[in-house]
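1. one predicted model, sequence on top.
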Amino acid sequence: MSATKTKGAIPVSHYQQRQLEAYAANIAAQKFDLTRHKCFISYHAADTDEVVRFINDFGTEFIAKTVGVTDEDDFIDSENSEYIMDQIRTKYLGDSTVTIVLIGKCTWSRRYVDWEVYSSLRDSKLSKINGLLAIQLPSGKDSQLQARVRDNIERDEDGIDIGYARYNVYPDSKSTLRDLINDAYAARTSRRHLLNNRRSRRLNSASCP
């Protein structure tokens, strides 16, 4: 699988990712709550400032696992795609049960976001599927949805959600986000039959103006 960087892409190091994960852990530690779910946060590096704001606003409502895939990972050039997905699950998603995709302007274009969502929805010997929740960041107001997320968002003619995942605007309260996370967690069983992970994995990131 190609590790070529798209022109204009913002590279993120493991060090930067771990700094954000440590920051999220400090926010989560401000509240003792055994009912919180472990959430993997998938995002595009260009949106880091907005991700920090999201963690500031809501980081006490979940246990964040924020270190994602970067160009520094030694497994991304493997020709064995199943091995790559297993590595993403083992190293990064870990024991998370809900994946939150933060949708910014160019999130749709990032191959690593696609890989993280694919691995989240993959039922394997290593792990069960995650619930899936997409949250619109301010910069993502007019952006398209990431394709694999879009495959799992469906609404009827009345605007009622009938797909596996949910896509929401930026929450107006902590309780709103908590309810959305709880719904995504429950969907792993209640809406499992609606899950769609058939799309081929993105090989490279696309350019995004």
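-> Nice, I can see it.
2. going by C-alpha atoms from here, please, whenever you check contacts or count neighbours.
-> OK.
3. mind listing what's buried along the lengthiest helix in the chain?
-> Longest helix in the chain, counting residues (DSSP state H): helix 174-190. By 16 or more other Cα atoms under 10 Å, the buried positions in helix 174-190 come out as Leu177, Arg178, Leu180, Ile181, Asn182, Asp183, Ala184, Tyr185, Ala186, Ala187, Arg188.
4. contacting residues around that helix?
-> The contact list for helix 174-190 (Cα atoms under 8 Å, 6 or more residues apart in numbering) reads 37, 57-58, 61-62, 97-98, 129-133, 164-166, 171.
5. then stretch 129-142?
-> 50, 96-106, 120-123, 149, 164-171, 180-181, 184-188.
6. for stretch 152-164, same thing?
-> With contacts defined as Cα under 8 Å, 6+ apart, stretch 152-164 is touched by Leu132, Ala165, Arg166, Tyr167, Ala187, Arg191, Arg192, His193, Leu194, Leu195, Asn196.
7. one more to weigh against that first structure:
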Amino acid sequence: MKDISSYSASTQLALKRLDAITRINESVVEGQRKSALSPVRHKVFVSYHAADAVEVVNFIEKYDDVFIARAIGMEEDGSDIIDSTNVDYIRRTIREKYLRDSTVTMVLVGGCTWARKFVDWEIYSSLRSNPTPNGLLAVQLPSTPLSTIAPSRLTINRPKSDEDGYAEYYVTPTSVEALRREIQTAFDARTTKSGLIKLGGNLRERNSSC
């Protein structure tokens, strides 16, 4: 994990908890903790802004029965790929190192998530995955105003008034069942809506001010 000493104490603690959740989910054999009769828990990559780490970890722990957090966000320095200008290399590295065997990518949206370059990279790599892309959805964190800007690469994949879209944007779930349906919708889109994917323009080169 990166040097997180520059963050506030609460954010440092949340980032450590996120790292622990990742390792716990990776070490548990699916089916050991949950009954075979339980609803399907898809393997979800969680993309987020480090500033929202406290809310993100609370969200993941609250909905532990709904999805399996397979990997959680890229390190802030991205030292192994940040200097590369090869888009295919960046996509492949993110897929192999971070997305791993997830089938759905969920962007947890806070006020500045749109400005984080790694969120853009993670969305792009999720959409570009072969042979099957990740399902993609965004869920707004509880403290986030309704007027918050969504990441641009997500926005171009949302439904428009006159056309369908690959990804959906949701406000904070009202129930476990609602989030389960939302994740299942994203999972199903991998095969039913893959033709609607819009990769968009160049990868974001730097974080924007927020």
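-> Yes, it's here. On a predicted model such as this, the values are computed, not experimentally measured, just so you know.
8. coming back round to it: give me the subset of the contacts of stretch 129-142 of the first structure lying in helices.
-> Using DSSP H, the members of these that fall in helices are Glu50, Ser120, Val149, Leu180, Ile181, Ala184, Tyr185, Ala186, Ala187, Arg188.
9. so who does the residue mapped onto Leu195 of the first structure from the second structure touch?
-> Alignment note (TM-score structural alignment): Leu195 of the first structure maps to Ile197 of the second structure. Listed by Cα under 8 Å, 6+ apart, the contact set of Ile197 of the second structure reads Leu127, Asn157, Gly165, Tyr166.
10. from Ser125 of the second structure, how far off is Ile197 of the second structure?
-> Separation of Ile197 of the second structure from Ser125 of the second structure (Cα to Cα, to the nearest Å): 12 Å.
11. same question for Val104 of the second structure.
-> 12 Å.
12. and the two? Which one has more around it.
-> For Val104 of the second structure and Ser125, the more surrounded residue by other Cα atoms under 10 Å is Val104, and the numbers stand at 29 against 25.
13. is it true that that one touches Phe67?
-> No. Val104 of the second structure is beyond contact range of Phe67, at 9.8 Å (criterion: Cα atoms under 8 Å).
14. shared neighbours of those two, anything?
-> With Cα under 8 Å, 6+ apart as the test, Val104 of the second structure and Phe67 both reach His42, Lys43, Val44.
15. of those residues, which belong to strands?
-> Among these, the members found in strands (DSSP state E) are His42, Lys43, Val44.
16. who wins for neighbours among these?
-> Going by other Cα under 10 Å, Val44 tops those with 27 neighbours.
17. translate it into the numbering of the first structure.
-> Match for Val44 of the second structure (TM-score structural alignment): Cys39.
18. tell me where the first structure has strands.
-> Using DSSP E, strands in the first structure cover 38-42, 63-65, 98-103, 131-136, 166-168.
19. looking at those, which is closest to Arg89 of the first structure?
-> Nearest to Arg89 of the first structure among the strands of the first structure is strand 38-42 (10.4 Å), distances taken as Cα to Cα.
20. distance from the closest one to the second structure after superposition?
-> Once superposed with the second structure, the aligned residues differ from strand 38-42 of the first structure by a mean of 0.5 Å; criterion: mean Cα distance after the TM-score superposition for the first structure.
21. and the end-to-end length of stretch 61-70 of the first structure?
-> 26 Å.
22. just stretch 73-88 of the first structure next, same as before
-> End-to-end distance (Cα to Cα), stretch 73-88 of the first structure: 10 Å.
23. equivalent range in the second structure for it?
-> With TM-score structural alignment as the criterion, stretch 73-88 of the first structure aligns to 79-94.
24. returning to what we had before: neighbour count added to the contacts of Ile197 of the second structure, as TSV?
-> Output for the contacts of Ile197 of the second structure, formatted as TSV (neighbours: other Cα atoms under 10 Å):
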residue	neighbour count
Leu127	24
Asn157	22
Gly165	20
Tyr166	24
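25. out of the residues you listed, which is nearest to Tyr48 of the second structure?
-> Leu127 (16.6 Å).
26. quick one, what contacts the closest one?
-> Leu127 of the second structure sits next to Pro133, Asn134, Gly135, Leu136, Ile197, Leu199 when contact means Cα under 8 Å, 6+ apart.
27. near the closest residue to Gly200 of the second structure other than its chain neighbours, how many other residues are there?
-> Ranked by Cα to Cα, 6 or more residues apart in numbering and with sequence neighbours excluded, the top spatial neighbour of Gly200 of the second structure is Arg153, at 6.2 Å. A count of nearby residues for Arg153 of the second structure, using other Cα under 10 Å, gives 22.
28. where's Arg153 of the second structure relative to Asn202 of the second structure, distance?
-> 10 Å.
29. and what of Leu154 of the second structure?
-> From Leu154 of the second structure to Asn202 of the second structure the distance is 14 Å (Cα to Cα).
30. which of the two has more neighbours?
-> Leu154 (25 against 11).
31. picking that back up, can you flag the buried ones in the contacts of helix 174-190 of the first structure?
-> 37, 58, 61-62, 97-98, 129-133, 164-166, 171.
32. identify the farthest-apart pair in the contacts of Ile197 of the second structure.
-> Leu127 and Gly165 (12.7 Å).
33. how about a markdown table for the strands of the first structure, with distance to Met85 of the first structure added?
-> Compiled in a markdown table, these are given as follows (distance: least, Cα to Cα, whole Å):
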| stretch | distance to Met85 of the first structure |
| --- | --- |
| strand 38-42 | 15 |
| strand 63-65 | 17 |
| strand 98-103 | 15 |
| strand 131-136 | 17 |
| strand 166-168 | 23 |
